[in-house]
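Asker: sequence-free structure coming up:
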């Protein structure tokens, strides 16, 4: 590779365009809003309402046998809210099961033609990253480019690594990764790189800044995450579908989880592979053109996005004000408000991402998601939103409020048991009667209601496994009948043990958000999620305390209450050991060798995953040989490359870090001393500010410094 090729600009020429900020409270003009799924919606919501009505009727019958107390009314209300959630999921799963069974039988009878890129529009593949492992990101890009090259489709796609990284050494390694990609791929594809000076509005601001400066070069945006991996089939079909449908604003794939080695990651992968498709198929059917956006592994019509999705700042301070964190749901609603279709393409297989490797990492991610979803309470009333988009926002809010409601339901049940034990009942009320009114509840009916609730809760799992067992190809891809059933039992038992922990995690996240806590923005761990035992006990201390308290109350009350609470008590008492067990790579490897919780992608690895595994060690080894930080500022090639890859921002505000960095560089006798004095934030500012960077380079190349280096 020639130096001129290596030092070419990070981005194409700026082609500025406006992305107007949307007014959420201002009415919009009338838009065509076709409703292609009225029957599916009527069937799903009607059946869910009927199931809820029956469950509520049974619960009222259980509680009202001897009159209804305020606590029993509270239990009935909490039951109705929480049962509505699982009823809708169950009915949606039934719909998805019927759709997939029909699709499975149809796939056996029909074939598909050769894959070809037919789209006339040009697509920018956006890979936003924030302090991620550059080797993993670069490997994923190269693997996808190689896959597309087999179909001669690379000319339709440009790859843009949009960095918000704030760690200076990681940022320099990103530059090394981009240079390596350009060298290895040559003319196969165009690789671009831009690192922002200020992380305004996090990921949504990262994509918006690209759109304003370079978006006009492209017709479509294929938005990925740092851990995303798409097959050539999915990439090409997404481009073809949005190109063929002029009314399509966004097409969202349903990502499969891959690459996990810890037990909790394998658990999520199996659930995602077996139960996920029927849930996604049901959702895609009743959502129709009012689908949702999950922030990545989706293709967007660039002009529609820029016209409709300029996100405003919410009034007030964090956590409810400021930047819209869960921007994807809102962007889908804004696109639909302007008449664009948002489609969930649940039939596309070959869209992949990774999962958190531990319960602790799940908790960190869910804390951020919790704040973003609760923040939607300030957006859900926006003018012009379709009712289905409002429902998506509501389900996002309720996905986190549901845990406090379940916990409240448990507490009310415990209070009813304590009331029966310690409070003397009123046998004779104010109405004259010869016979006492005994406090009663319908025990047989309560057992039937419990069984109904368990059935409704497990329907997605039962139907997911039923679909696999009814399809010989799917059974074989999951390791056979016996392994599939065994994996399902392991998943159900482990999920039941972990569920109380996650319930408390979500309760804590909701409480923290409501108390004004901000989740911050920390990078996600991708590989090893293990932690020392001391940290695990500290992180799960309150979960254990709650488990002990519930156990003592139940033990003191009755064996029946202890049995009723035993699943929650078991999970909470063993929170720290379960966290360690499920995060262990060694234990996860034991399950993997025995093909327990195996997925089709693990047993028969898709081509793009095989390519990734093959390339990753080589790329990681090459990036590990990068020159040390202090040598960067005296290497003319690295200096030229950095300056070529660094965008020139005009009119950016002068910051305190910039002022301090300037003073420290001016006072330092050599660049090594300057690097020791500069904080991480100050060095980051130096790398992104051309005149500061040149000052540090000049210090490294000064004659005095060179003499000191020779003398040393």
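Answerer: Nice, I can see it. Remember, it's a predicted structure, so these values are computed and weren't measured experimentally.
Asker: Only C-alpha atoms from now on, for both contacts and neighbour counts.
Answerer: Fine.
Asker: can you map out the helices along the stretch 601-712 of the chain?
Answerer: 607-624, 629-632, 636-645, 656-667, 671-677, 680-688, 690-700, 703-711 (DSSP state H, counting those that start in this stretch).
Asker: Count residues in the vicinity of residue 531, would you?
Answerer: As a burial measure, residue 531 scores 15 neighbours (other Cα atoms under 10 Å).
Asker: Contacts only, for the most centrally placed residue in the chain.
Answerer: Against the mean C-alpha coordinate of the chain, by Cα atoms, centre = their mean, the closest residue is residue 294 at 7.3 Å. Contact analysis of residue 294 by Cα atoms under 8 Å, 6 or more residues apart in numbering lists 252, 328, 329.
Asker: Relative to residue 362, which of those residues is nearest.
Answerer: Each of the contacts of residue 294 was scored against residue 362 by Cα to Cα, and residue 328 proved nearest at 19.5 Å.
Asker: mind checking the SS state of that closest one?
Answerer: helix (DSSP: H, G, I helix; E, B strand; the rest coil).
Asker: where do the strands sit along this structure?
Answerer: 123-129, 157-163, 190-195, 220-223, 229-230, 248-253, 256-257, 298-301, 341-345, 351-353 (DSSP state E).
Asker: Out of these, which is closest to residue 108?
Answerer: strand 341-345 (19.9 Å).
Asker: So which elements touch the closest one?
Answerer: If you count contacts as 3 or more Cα pairs under 8 Å, 6 or more residues apart in numbering; DSSP states H and E, strand 341-345 packs onto strand 248-253, helix 276-287, helix 327-337.
Asker: any chance of those in a markdown table, with distance to residue 153 and mean neighbour count too?
Answerer: Formatted as a markdown table, these follow (distance: least, Cα to Cα, whole Å; neighbours: other Cα atoms under 10 Å):
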| stretch | distance to residue 153 | mean neighbour count |
| --- | --- | --- |
| strand 248-253 | 19 | 26 |
| helix 276-287 | 28 | 24 |
| helix 327-337 | 28 | 25 |
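Asker: and here's the other structure:
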């Protein structure tokens, strides 16, 4: 039990007020919380120093090949498209005198258009590969030789969801006959004391259901140092030596046995592979916003992922989950350093996955994707505000990469992955700046008296002018380039019979694409402002924190929505009025942006409504094949999650549960790590306060009402305090004793 030997009290030595035994304590305690430790080192890597001579060579000579043709098309084609766009933009502004504001506008256009030109070129490669070169989905491997740890880091998640999902995966793998090659680990960083006990209760139920089918382990960290990256590192350094591979999941991940086993087989077959990942598809979504994301990921995502996979080759990126990793290589080369300074741009690295991919690639290991493997799923935030909350954390992590991407020894492709991630957030303030500069220039040309004259003699001042028709044409080109990847995805989906039928037929697929494009266009200016605000806050030194993500319900109180978006609505009306004062044609040009901002409150409210999402589902819009014919593993996971929820595993009161059940209390104590010796003078204030309150309390109900969240956590971490809780009588027992 993680180094702890438990001597169970006799069955008859129950504490006052305890319920009768509800679990078979002996059989449960016979299986430790975690297996015997098999530690390996994980040295912290340097971003300033790297000995190129230490980089390993390819074990397979064929892996030296680089996809030069794909890269030439992506980067050469992107550069050519950018050159065309810059020339057109120059002709737009090169009418009359080219002023400072026009130069700024041109520079902003170059920054913005370069990003979408590169994305377009990558989508072209992805589209061509899917049409002409994509291999068939691999068959199920007949055998495996190595052991894989399937690890799921969790943080204050509903136990019914995560334990139901992992049970479905373990059952699916066991049915292949290859279950002995996988062990499953819940790596809990949960800080909610009630959720902590709920996880342990769910673990008991899961182990009972999987008896003989799979080995499932559980570890809870009392301090979630370095968050998810630290959680994984703790597992690797303590138990990683026993597992050649580890497959990393997120709390919302779901993978079929076909996908899990094929990833393990791919790692075994490729001695140069460091990280191999899949393309996760979004499933189980019902709110309007989540269904929009689900549809877009299913129809447009494969083209984007294929393009990225083709040009990256074996110099790919890592998205942090639904991927298999060579454990020893990860330990040797992916120990993350802390960045100098304080958060948000200093401290531990938030978006660790990009950095881990760059570090393991720097050491000579391959990182790549299997984009047609399938059977890999995840979920998405249920509303616009939920996405914004998650996006704020991702924004901070990606902006930290500005300080990382120049590290010594990184592959050029890794630096490009960093640049793409950074630009994904800097694009919003750059687009906003371009819009504002454009509006100022139009306003200047319409209303403001010029204060400059040409150097040549002239009777009239040089008014700022534009080629309006060319500007309109360039806007159309920009929108076409921006939307082209969606068109490619639609064409691929129309050509695949199962995808077409599962999405409501050709007409339903086309109409759904139109709905997704219209809604995305309306939501884009809201996200532009939100992301611009996030970038500014981070650059001004405001840290994000790390709150658990909401998974299901997208409904948010209307008052909160109004407060979140009222500034967006005001800006939308100001832009509308200013546009009409300047030029009605300017309003027409900016109508999607203006409409999105003015409608920000109802759009945000609608985004989280299940009723709207389910209505669209009933009429056949935004459907995906996985929704029309749900994967068996998703059906099974949902059934298990409902069963656990109905059984009350999400509603555990930690103190009450330990007080009521001696068996659960002994289980919890057995799963606690051995108490580390405390330094003299080191006082845990929460534990001290909890001890004092328990000493004063006359009933367990009184203690529960007095203990705050941190004090409850301190109780659950201390065997002596748990014993004090157990010895408190309930209010009913105290009343009965008084009556006697």
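Answerer: Here it is on my side, so go on. Just so it is clear, the model here is predicted, and its values are computed rather than measured.
Asker: Got a TM-score for the pair?
Answerer: The TM-score (TM-score structural alignment, normalised by the length of structure 1) is 0.95; 705 aligned residues with a Cα RMSD of 2.1 Å.
Asker: Kindly reformat the helices of the stretch 601-712 of structure 1 as JSON lines containing distance to residue 523 of structure 1.
Answerer: Formatted as JSON lines, the helices of the stretch 601-712 of structure 1 follow (distance: least, Cα to Cα, whole Å):
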{"stretch": "helix 607-624", "distance to residue 523 of structure 1": "19"}
{"stretch": "helix 629-632", "distance to residue 523 of structure 1": "22"}
{"stretch": "helix 636-645", "distance to residue 523 of structure 1": "23"}
{"stretch": "helix 656-667", "distance to residue 523 of structure 1": "22"}
{"stretch": "helix 671-677", "distance to residue 523 of structure 1": "24"}
{"stretch": "helix 680-688", "distance to residue 523 of structure 1": "16"}
{"stretch": "helix 690-700", "distance to residue 523 of structure 1": "26"}
{"stretch": "helix 703-711", "distance to residue 523 of structure 1": "37"}
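Asker: Tell me which of those helices is the most buried.
Answerer: helix 680-688 (a mean of 21; mean count of other Cα atoms under 10 Å).
Asker: So which elements touch it?
Answerer: By 3+ Cα pairs under 8 Å, 6+ apart, helix 680-688 of structure 1 packs against helix 168-185, helix 656-667, helix 690-700.
Asker: Tell me the residues of structure 2 aligned with it.
Answerer: Taking TM-score structural alignment as the measure, structure 2 aligns residues 709-717 with helix 680-688 of structure 1.
Asker: Also stretch 494-504 of structure 1?
Answerer: Using TM-score structural alignment, stretch 494-504 of structure 1 pairs with 519-529 in structure 2.
Asker: So for that stretch, what gets flagged as buried?
Answerer: Buried residues in stretch 519-529 of structure 2, counting neighbours by 16 or more other Cα atoms under 10 Å, are found at 519, 520, 522, 523, 524, 525, 526, 527, 528, 529.
Asker: follow-up on the earlier one: tabulate the helices and strands packed on helix 680-688 of structure 1 in a markdown table, adding columns for distance to residue 14 of structure 1.
Answerer: Formatted as a markdown table, these follow (distance: least, Cα to Cα, whole Å):
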| stretch | distance to residue 14 of structure 1 |
| --- | --- |
| helix 168-185 | 19 |
| helix 656-667 | 25 |
| helix 690-700 | 18 |
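Asker: Stretch 235-252 of structure 2 maps to which residues in structure 1?
Answerer: Counting by TM-score structural alignment, stretch 235-252 of structure 2 corresponds to 210-227 in structure 1.
Asker: Just the endpoints, please. Distance across that stretch?
Answerer: With Cα to Cα, to the nearest Å as the measure, the ends of stretch 210-227 of structure 1 fall 20 Å from one another.
Asker: try stretch 306-323 of structure 1
Answerer: End-to-end for stretch 306-323 of structure 1, by Cα to Cα: 18 Å.
Asker: hmm, who's touching that stretch?
Answerer: Here stretch 306-323 of structure 1 has contacts from 18-23, 201, 208, 211, 324, 327, 331, 334-335, 338, 371, 374-375, 378, 513, 516-519, using Cα under 8 Å, 6+ apart.
Asker: can we see that at 7 Å?
Answerer: 19-22, 201, 324, 331, 334-335, 338, 371, 375, 513, 516-518 (Cα atoms under 7 Å, 6 or more residues apart in numbering).
Asker: so it matches what in structure 2?
Answerer: With TM-score structural alignment as the criterion, stretch 306-323 of structure 1 aligns to 331-348.
Asker: now the corresponding residue of structure 2 for residue 151 of structure 1, nearest residue through space, not along the chain?
Answerer: Applying TM-score structural alignment, one finds that residue 151 of structure 1 aligns to residue 176 in structure 2. Leaving aside its chain neighbours, residue 176 of structure 2 sits nearest to residue 257 (7.5 Å; criterion: Cα to Cα, 6 or more residues apart in numbering).
Asker: so the one you found touches residue 172, yeah?
Answerer: Yes: in this structure, residue 257 of structure 2 is within contact of residue 172 by Cα atoms under 7 Å, at 5.3 Å.
Asker: out of everything not next to it in sequence, what's closest to residue 373 of structure 2?
Answerer: residue 137 (5.6 Å).
Asker: now residue 162 of structure 1
Answerer: residue 128 (4.6 Å).
Asker: Over to residue 230 of structure 2?
Answerer: residue 224 is the one closest to residue 230 of structure 2 (Cα to Cα, 6+ apart), at 7.3 Å.
Asker: since we're on the alignment partner in structure 1 of residue 557 of structure 2, how many residues are nearby?
Answerer: Superposed on structure 1 with TM-score structural alignment, residue 557 of structure 2 falls opposite residue 532. For residue 532 of structure 1, the neighbour count with other Cα under 10 Å is 8.
Asker: Please apply the same query to the one 3 residues further on.
Answerer: As a burial measure, residue 535 of structure 1 scores 12 neighbours (other Cα under 10 Å).
Asker: Same question for residue 46 of structure 1.
Answerer: For residue 46 of structure 1, using other Cα under 10 Å, the count is 14.
Asker: Okay, it and residue 40 of structure 1: tell me how far apart.
Answerer: 10 Å.
Asker: next one: residue 669 of structure 1
Answerer: 73 Å.
Asker: swap in residue 378 of structure 1?
Answerer: 29 Å.
Asker: Have a look at these two and say which one is more surrounded.
Answerer: residue 40 (18 against 14).
Asker: Could you find the closest non-adjacent residue to the more buried one?
Answerer: Per Cα to Cα, 6+ apart, closest to residue 40 of structure 1 is residue 286, 5.0 Å.
Asker: corresponding residue for that neighbour in structure 2?
Answerer: By TM-score structural alignment, residue 286 of structure 1 lines up with residue 311.
Asker: again with residue 2 of structure 1
Answerer: Counting by TM-score structural alignment, the partner of residue 2 of structure 1 is residue 24.
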